[in-house]
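1. got a predicted model here, sequence first, then my questions.
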Amino acid sequence: MVRLLVNDLNVSYEENLIVKDLNIHIPDKKITTIIGSNGCGKSTLLKAMTRIIPYRAGIIAFDGVRIEDEDTKSLAKKMAILPQITENAVGLTVGELVSYGRHPYQKGWGRLTQKDSEVIDWALEVTGTAAYKYQLIDTLSGGQRQRVWIAMSLAQETEMIFLDEPTTYLDIAHQLEILMLLQKLNKEQERTIVMVLHDINQAARFADYIIALKDGQVVKAGSVEEVIQREVLKEVFQIDAEIGRDIRTHKPMCISYDLLKGEECLNEKVTYSDTSVINART
């Protein structure tokens, strides 16, 4: 089932066209990851789909309605976004920050209702942050803070959550913790998750559907099996990848790769190897 559809999308910053004639769909109740090299338009696409930035041409429709025709509060009840760089929350407690997720449901003076309080407590519990409810955000670790921001997104009670590089600046253990939390929310709460990831193997391990971008266009979109292929990664990242299998998930993974350089890319290679996790940042 498809609820979010993007057709012939063009997005630009001033005269610089970033996303070009792009066509994709987001599978409902699945985890979709968007991969590609730096500057390829991943974050721009995410911001356009969530109406953070306008687009020049094309259609973005949710449940058959163009997102620009949706009332802001109504749209905020359907989709939440966690940006790559979160706002400064200095001086706020965890509970106060998570309560901001209830804004689309508030009326009048914006006082929290009993329902709001129950949802906030539920979001804290699900993300494992209930113990921090009365602590200041700036006293928490990076992984703890990221879980609190996810709790705020959950408090919006949206069916779809967008995350722009949710593992950035986290160590490998906290990266795994966040991705496993998102996977749990997808499986147990049936939340549709759409996230930008840099790490190819993390994308392969946790995604049901992958969209690979290059220069603002789709190179390949499909299942992990369809996208994590040598030729696709060569075009997207300019690497010659050795594809193997994850012994835990049995999904394809990049176990080694050569960096292809310049016009003579077939002859000039710099080799990198890592049999565990390869973070392919180009």
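-> Received, thanks. For clarity, every value in this text was computed on a predicted model and none was experimentally measured.

2. rest of the way, CA atoms for contacts and neighbours
-> Noted.

3. just the helices in the stretch 51-200 of the chain please.
-> Listed in chain order, the helices of the stretch 51-200 of the chain (DSSP state H, counting those that start in this stretch) span residues 72-76, 94-99, 114-126, 142-155, 172-189, 200-206.

4. a markdown table for those, including mean neighbour count?
-> Output for the helices of the stretch 51-200 of the chain, formatted as a markdown table (neighbours: other CA atoms under 10 Å):
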| stretch | mean neighbour count |
| --- | --- |
| helix 72-76 | 15 |
| helix 94-99 | 22 |
| helix 114-126 | 18 |
| helix 142-155 | 23 |
| helix 172-189 | 16 |
| helix 200-206 | 21 |
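
5. let's have those helices in a markdown table, adding distance to residue 41.
-> A markdown table is the format used below for those (distance: least, CA to CA, whole Å):
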| stretch | distance to residue 41 |
| --- | --- |
| helix 72-76 | 23 |
| helix 94-99 | 29 |
| helix 114-126 | 31 |
| helix 142-155 | 23 |
| helix 172-189 | 22 |
| helix 200-206 | 17 |
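
6. for comparison:
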Amino acid sequence: MIRLSTDQISVGYGENLILNRLNVDIPDKRITTIIGPNGCGKSTLLKAVTRIIPYQSGAAILDGEEIAKMNTKLLAKKLAILPQTPEGPGGLTVGELVSYGRYPHQRGFGRLTKQDMDVIDWALEVTGTQDYKYRPVDALSGGQRQRVWIAMSLAQETEMIFLDEPTTYLDMAHQLEILELLERLNIEQERTIVMVLHDLNQAARFADYIIAMKDGNVVQAGDPESVISHEVLKKVFHIDAEIGRDPRTAKPICITYNLLRGEQEERPLAEQLHPDEETTLPVYRAAVHS
């Protein structure tokens, strides 16, 4: 089922067009990841469909209504966005920050009701941040802060959550922790999750649907099998990738890759090496960082 889509949407900064008549469908109650090189329009797409930035033409449609024309509080009850580097007022405790997620549901002078407090406590519990409730946000580690921001998004009680590079600046363990949390929210609560990721293997492992972008356009969209492939990665990242199978998830995995350079793009590897060069090439097992 598709509740959110774009129709020929174009977005630019000044005369620089970032998205050019882009058509995108976001599957409902699924995890969608957006991949692509820097500057391809991934973050711009997220900001456009969540109304953080305006679009020049076309439309973003949610439940049959153009997002640009929706009531702000109504929209905030349907979707939440966690930007790449979220910032809040200094000096807040964790509980105070998470309480900001209740804004769309408040009336009058905005005092928190018992229902609001129950939702806040639930969001803290689900994200494993209950013990931090009275601690200053500034005193937390990067992974802890990221979970607190996700708790604020959950307190908003939206059906859709958008996240722009939620694992940036986190170590491997904390990255996995955040992604497993989002996966659990999708499975147990049927939240629609849309996120920008740089790590191809994380995208393949956790996504039901992947959108691969380049130069403001969609190169390929579909399940991980159809996007994490040699040909698609060649078009999107200009790399020669070896694709294998994750032994734990059976999802496609980028095992290693070389950067394609000029004429080497179409030449066999053996012909690319000079006779006097080493024939053992280094293997890079980290996923592509665009």
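-> That came in fine, so what should we check first? No experiment lies behind these values; they were computed from the predicted model shown.

7. mind checking the TM-score on these two?
-> Scored against TM-score structural alignment, normalised by the length of the first structure, the superposed chains reach a TM-score of 0.96; 280 aligned residues with a CA RMSD of 1.5 Å.

8. on that earlier part again, out of the helices of the stretch 51-200 of the first structure, which comes closest to residue 61 of the first structure?
-> Nearest to residue 61 of the first structure among the helices of the stretch 51-200 of the first structure is helix 72-76 (11.3 Å), distances taken as CA to CA.

9. after whichever helix or strand residue 225 of the first structure is part of, next one along is what?
-> For residue 225 of the first structure, the host element (DSSP states H and E) is helix 224-227. The element immediately downstream of helix 224-227 of the first structure (helix or strand, assigned by DSSP H and E) is helix 230-237.

10. what sits up against that following helix?
-> The contact list for helix 230-237 of the first structure (CA atoms under 8 Å, 6 or more residues apart in numbering) reads 36-37, 212-214, 219-220, 239-243, 280, 282.

11. just put those residues in CSV and tack on secondary structure.
-> Converted to CSV, the contacts of helix 230-237 of the first structure look like this (DSSP: H, G, I helix; E, B strand; the rest coil):
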residue, secondary structure
36, coil
37, coil
212, strand
213, strand
214, strand
219, strand
220, strand
239, strand
240, strand
241, strand
242, strand
243, strand
280, coil
282, coil
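
12. in TSV: these, plus distance to residue 2 of the first structure.
-> Formatted as TSV, the contacts of helix 230-237 of the first structure follow (distance: CA to CA, whole Å):
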residue	distance to residue 2 of the first structure
36	23
37	26
212	19
213	20
214	23
219	20
220	18
239	32
240	33
241	32
242	33
243	30
280	30
282	32
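
13. buried members of these into ChimeraX, please.
-> Here is the ChimeraX command that selects only those of the contacts of helix 230-237 of the first structure that count as buried (16 or more other CA atoms under 10 Å):
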select :36,37,212,213,214,219,220,239,240,241,243,280
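
14. residue contacts, the spatially most central residue of the second structure?
-> The second structure has residue 195 as the residue nearest its centroid, 1.4 Å off, counting by CA atoms, centre = their mean. By CA under 8 Å, 6+ apart, residue 195 of the second structure lies in contact with 31, 32, 33, 34, 162, 163, 164, 165, 166.

15. hmm, the fifth one is touching residue 46, no?
-> The one in question is residue 162 of the second structure. Yes: counting by CA atoms under 8 Å, residue 162 of the second structure sits close enough to residue 46 to count as a contact (7.2 Å).

16. any shared contact partners between those two?
-> Contacts common to residue 162 of the second structure and residue 46, judged by CA under 8 Å, 6+ apart, are absent.

17. thinking again about what came up before, closest one to residue 83 of the first structure among the helices of the stretch 51-200 of the first structure?
-> helix 142-155 (9.7 Å).

18. which part of the second structure matches the helix holding residue 225 of the first structure?
-> Aligned by TM-score structural alignment, helix 224-227 of the first structure falls on residues 224-227 of the second structure.

19. mean shift between that stretch and the first structure?
-> Mean deviation of stretch 224-227 of the second structure relative to the first structure after superposition (mean CA distance after the TM-score superposition for the first structure): 0.6 Å.

20. ok, the residue nearest to residue 175 of the second structure when sequence neighbours are not counted - how many residues close by?
-> The shortest distance from residue 175 of the second structure to any non-neighbouring residue, by CA to CA, 6 or more residues apart in numbering, is to residue 167 (5.1 Å). Neighbourhood size, residue 167 of the second structure [other CA atoms under 10 Å]: 23.

21. wait, what's in contact with residue 167 of the second structure?
-> Contacts for residue 167 of the second structure were tallied using CA under 8 Å, 6+ apart; they are 174, 175, 178, 179, 197.

22. give me every residue that touches the last one.
-> If a contact means CA under 8 Å, 6+ apart, then residue 197 of the second structure has 33, 34, 35, 164, 165, 166, 167, 203 as its contacts.

23. who touches stretch 244-262 of the second structure?
-> Here stretch 244-262 of the second structure makes contact (CA under 8 Å, 6+ apart) with 200-201, 204-205, 224-225, 228-229, 238-243, 283-287.

24. let's see that with 7 Å instead.
-> With contacts defined as CA atoms under 7 Å, 6 or more residues apart in numbering, stretch 244-262 of the second structure is touched by 201, 204-205, 224-225, 228, 238-243, 283-285, 287.

25. check stretch 210-220 of the first structure too.
-> The contact list for stretch 210-220 of the first structure (CA under 7 Å, 6+ apart) reads 18-20, 22, 32-36, 40-41, 221-224, 227, 236.

26. what's the first-to-last distance across it?
-> End-to-end distance for stretch 210-220 of the first structure, by CA to CA, to the nearest Å: 8 Å.

27. again with stretch 90-109 of the first structure
-> This stretch, stretch 90-109 of the first structure, spans 24 Å end to end (CA to CA).

28. that one: which residues count as buried?
-> Neighbour counts over stretch 90-109 of the first structure (16+ other CA under 10 Å) mark 93, 94, 95, 96, 97, 98, 99, 101, 102, 103, 104, 105 as buried.
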